[in-house]
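**Student:** what shape does this take:
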Amino acid sequence: MHGGTTTGFAGAIRYDLKRLHESWMALFFPRQRGTETGVLGKWEPSSTSGKIAYRAWSALGAPVVAALYPLALVGFAVRYYTRRIDGTATRLGALGVILVSILVWGGLTALARLRFSTTGFLAVGAAGGIATVAAALAYLTGTRGGRASTVLLAYPFAMSALFLPPVVAALYSPTLSSVVLDNSYTLAIWILDNPLDLWGLNTLLREQFTLEGANYVAMWFGISVPVGWLVGLLVTLADVVRPKSA
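**Tutor:** Sure, this is the predicted structure:
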C-alpha cells in the first residue's frame, strides 16, 4: 500500500483505478505512472492537437478501466494462489517439480494398475508421463523466460499437466466418468452454444466430432491453452494495477 491514498476500502479502489487508468494512458503517452514522487511530474502535451488527443484517450480509457477492474479483482485472487504455487515450485526446483509430479501421477497410475484393465493402466501411465513433461516445461518457461513466455507457455503447460491424467483415468473408471466426463459433456455444450457460437463454428464441430473416448482428452487439451492464457492475463492485469512490491 502507498500511504493515505489507499486508506480504507474506497481509497484502495481509487488507488487501483488510478493506476489502471495511468497504465492506459501510458500506452501512448510517456511518464504517466509513478510520477507522484518525481520532480518532473506527469507528462502532458503542450500543443492544442496533443491536448485534444490526450483528453480523448483519457476519456476513452474510463469505460475500459471500468470494464477491466472487476477482472483485476479476480486477478488478485488468482495471483495469490499462483504466487504460492510458483514459490513452492521455485523452492523445489526443476528436479523437485518432476519428482512431485511423478509421485502424484505415479500414485494414480498405481491405482489404475489395481482397478483398470491393462489398456487403462497403460493409458493412465502415459498420461502421467506427459503431464510430468508438461509440468517440467511449465516450470522452465515460467522461471527462465519473461512475462510473455510465462503467459503464452507456462500457464497452458501447467493446465495440461493438471487436466490430462484425471480425464484419461475417467475413460476407464465409471465412478470418475460420472463426475469428470458427464460434467465435461455439459461444459462442451455450453462452450459450443456460447463462446463458439460464431460463424457456424459450433455447427462444424458438432458435425465433425463426437464427444467420446479420446475426444474428451482432446477437448481438455484444447481448453487448457485458453484457460492458461486467461489465468496468465488475469495475473498480469493484477500486476499492472498493483505490482508485486505494492
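
**Student:** C-alpha only now, for contacts and for neighbours.
**Tutor:** Will do.

**Student:** mind checking the end-to-end distance for stretch 31-39?
**Tutor:** Start to finish, the residues bounding stretch 31-39 are 12 Å apart (C-alpha to C-alpha, to the nearest Å).

**Student:** and that stretch, which residues are buried?
**Tutor:** 32-33 (16 or more other C-alpha atoms under 10 Å).

**Student:** same deal with stretch 96-105?
**Tutor:** 97-99, 101-102, 105.

**Student:** put together JSON lines for the residues you listed, with secondary structure and distance to residue 70 on each row.
**Tutor:** What follows is the buried residues of stretch 96-105, written out as JSON lines (DSSP: H, G, I helix; E, B strand; the rest coil; distance: C-alpha to C-alpha, whole Å):
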{"residue": "97", "secondary structure": "helix", "distance to residue 70": "33"}
{"residue": "98", "secondary structure": "helix", "distance to residue 70": "36"}
{"residue": "99", "secondary structure": "helix", "distance to residue 70": "38"}
{"residue": "101", "secondary structure": "helix", "distance to residue 70": "34"}
{"residue": "102", "secondary structure": "helix", "distance to residue 70": "37"}
{"residue": "105", "secondary structure": "helix", "distance to residue 70": "36"}
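
**Student:** quick one more, to check against the first:
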Amino acid sequence: MEALFLDVVRLHETWMEVVFPRQLDPSAVLGKWKPETAVQSVGYYLWAVLGAPLVAVAYPLLLVGFATRYYAAKLDSAVTRIGVAGAVVVAAVVWGTLTVITHLQLPFDAVIAVGAASAVAVVSAAFAAGFSKLGGRFVSVLLAYPFAMTALFLPPVVAALVTPTLEELILPPSYELARWILDTFLSVGGINETLRGAFDLETFGEQWGLPGLGYVLMWIGISVPLGWFLGLLVALANLIRPAEDA
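**Tutor:** Below you'll find the predicted structure:
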C-alpha cells in the first residue's frame, strides 16, 4: 500500500513538473518549489487539481508499464547470459522443433504454415534481441519493443495465409478487428474512409503476386504502435519507480 501511495505521489509530481520547476526529485539544497504570489498559487493548485483525474487514469497504465518492464528485464537477462546469437539459436531450435513435430504428425500444409511462422518469429526475435542490446531507452522504445510485438503477433497470421484451416480461424477475426479500428480510432478526420478507398484488406498484394499482404501489413501496423506504447509505459515506469527501486 505504501508503494502504491508513493507511485501515485510521484506520478502527480511528474505532472506538476511539466509546468512548475523542482517538483519531481528536487535538490536537497533548493528543495521543492512552492508558489510565492497569489497568481502563482492559483495556477499551481489549479494545475494540481487538473492533474488528479489524469493520474487516476494513468496509474493503471503505469502498472502495465511495471509488468512489461519486469518481463522485459527477464528476457533481457536471458539474452545477456546467452548473447544475441544464442537467443536466435534458441528461438530457431524451439520453432524448428515445432516444425519437425508438425511434419511428423500433421498434413504437409500445416508444416508449411508452421515453417513460415517460424521464420517470421525467429527473424523478429533476432531484431528485438539485437536492438535491446544496443542500449539506450530510445532504441528500445523505437525498435526493440515493436519487433518483440511483431514476433508475437505476426507468425499466426503468416501461418494462416498458407493454411486454409488456420485461415478460417485467424483472418475473419482480423478483418473484424480492422473494421473496428477503422470505425473507432481512425475515424478522426476521415482517415478510415481514405484507407478504405485506397486499400482492400482481403485483396491487397494480389496484384504483385503476394496475396494476404494486406493482413501482414495490418498486423505490423498494430504491432509497431503497440510496441511504442508499451515502451513508453516502461519509460514512465522507470521515471516513477527506477528499476533499482522496484
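
**Student:** TM-score for this pair?
**Tutor:** After superposition, the two chains reach a TM-score of 0.79 (TM-score structural alignment, normalised by the length of the first structure), with 234 aligned residues with a C-alpha RMSD of 2.9 Å.

**Student:** closest to residue 143 of the first structure among the buried residues of stretch 96-105 of the first structure?
**Tutor:** Nearest to residue 143 of the first structure out of the buried residues of stretch 96-105 of the first structure is residue 97 (C-alpha to C-alpha; 12.4 Å).

**Student:** format the buried residues of stretch 96-105 of the first structure as CSV; extra columns: distance to residue 56 of the first structure.
**Tutor:** Listed next are these as CSV, based on distance: C-alpha to C-alpha, whole Å:
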residue, distance to residue 56 of the first structure
97, 49
98, 51
99, 54
101, 51
102, 55
105, 54
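
**Student:** report the buried residues of the helix or strand that contains residue 226 of the second structure.
**Tutor:** Using DSSP states H and E, residue 226 of the second structure sits within helix 213-240. Neighbour-count burial for helix 213-240 of the second structure flags 213-216, 218-220, 222-224, 226-238, 240 (criterion: 16+ other C-alpha under 10 Å).

**Student:** likewise stretch 44-58 of the first structure?
**Tutor:** Applying 16+ other C-alpha under 10 Å to stretch 44-58 of the first structure flags 54, 57 as buried.

**Student:** what's the answer for stretch 161-176 of the second structure, then?
**Tutor:** 161-163, 166-167, 170-171, 174.

**Student:** need those in CSV with distance to residue 61 of the second structure, can you?
**Tutor:** Below are these laid out as CSV (distance: C-alpha to C-alpha, whole Å):
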residue, distance to residue 61 of the second structure
161, 34
162, 37
163, 37
166, 33
167, 33
170, 28
171, 29
174, 25
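
**Student:** show me which of these is closest to residue 15 of the second structure.
**Tutor:** Using C-alpha to C-alpha, those come closest to residue 15 of the second structure at residue 174, 37.3 Å.

**Student:** identify the residue spatially nearest to the aligned residue in the first structure for that closest one, adjacent ones excluded.
**Tutor:** In the first structure, the residue equivalent to residue 174 of the second structure is residue 184, according to TM-score structural alignment. Using C-alpha to C-alpha, 6 or more residues apart in numbering and skipping the chain neighbours, the partner closest in space to residue 184 of the first structure is residue 216 (7.6 Å).
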